[in-house]
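**Student:** Build me a model from this:
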Amino acid sequence: MDTEKIGITTNYITLGQFLKLANVVESGGMVKLFLADYEVFINDEQDQRRGRKLYPGDQINIPDVGLFEVCAEEAM
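**Tutor:** Model prediction:
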């Protein structure tokens, strides 16, 4: 499975914001429901906190959805 790179222009992004930016969910209101139904692994550790801070270099694996990596916008 190919890793999709998601660029951010800030120091970090929350998991909820990331899910919207990566087009995994359509709106912020859907984040809580999505996290209740799907396992999310950040750097190979399961984490369902929508406020979890993600930094460039973090890898997000959502089984049956995709594999993503947070990148600094300049690095893209």
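**Student:** Could you use CA atoms for every contact and neighbour count after this?
**Tutor:** Fine.
**Student:** I figured residue 50 was touching residue 13, is that so?
**Tutor:** No - checked against Cα atoms under 8 Å, the pair residue 50 and residue 13 is beyond contact range at 10.3 Å.
**Student:** Now show me the structure for the sequence below, then we'll compare the two:
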Amino acid sequence: MTRIDFELDRDYVELNQLLKLTGLCDSGGQGKQIVASGAVYVDGQQELRKTCKIHAGQIVRLEDVEIRVVSA
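**Tutor:** Presented below is the predicted three-dimensional model:
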């Protein structure tokens, strides 16, 4: 499994934007499609809300990639 530490420099980041900012997709729109497909998990639970607010301390998983969101 690949792990990515994402430093959050604000209160939250929207899930589709997180996928874009970490390089897992090319655009926010593509991020929305990935979330809608049911492939994204937040803290172990499937997440279907495309603009779900992700805060520091949460873990996002897409296939074999784990994104740990940490405070900047």
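**Student:** Okay, helices next: where are they in structure 2?
**Tutor:** Taking DSSP state H, the helices of structure 2 run over residues 15-21, 28-36.
**Student:** Deepest-packed of those helices, please.
**Tutor:** Neighbour counts (mean count of other Cα atoms under 10 Å) averaged over each of the helices of structure 2 peak at helix 15-21, with a mean of 22.
**Student:** now it, how far from the chain's geometric center?
**Tutor:** 5 Å (Cα atoms, centre = their mean, to the nearest Å).
**Student:** what range in structure 1 matches that helix?
**Tutor:** Mapped onto structure 1 using TM-score structural alignment, helix 15-21 of structure 2 covers residues 15-21.
**Student:** Check how far the matching stretch sits from its aligned residues in structure 2, on average.
**Tutor:** Its aligned residues in structure 2 lie a mean 0.8 Å from stretch 15-21 of structure 1 after superposition (mean Cα distance after the TM-score superposition for structure 1).
**Student:** Identify the residues contacting that stretch?
**Tutor:** By Cα atoms under 8 Å, 6 or more residues apart in numbering, the residues outside stretch 15-21 of structure 1 that reach it are 6, 25-28, 31, 49-54.
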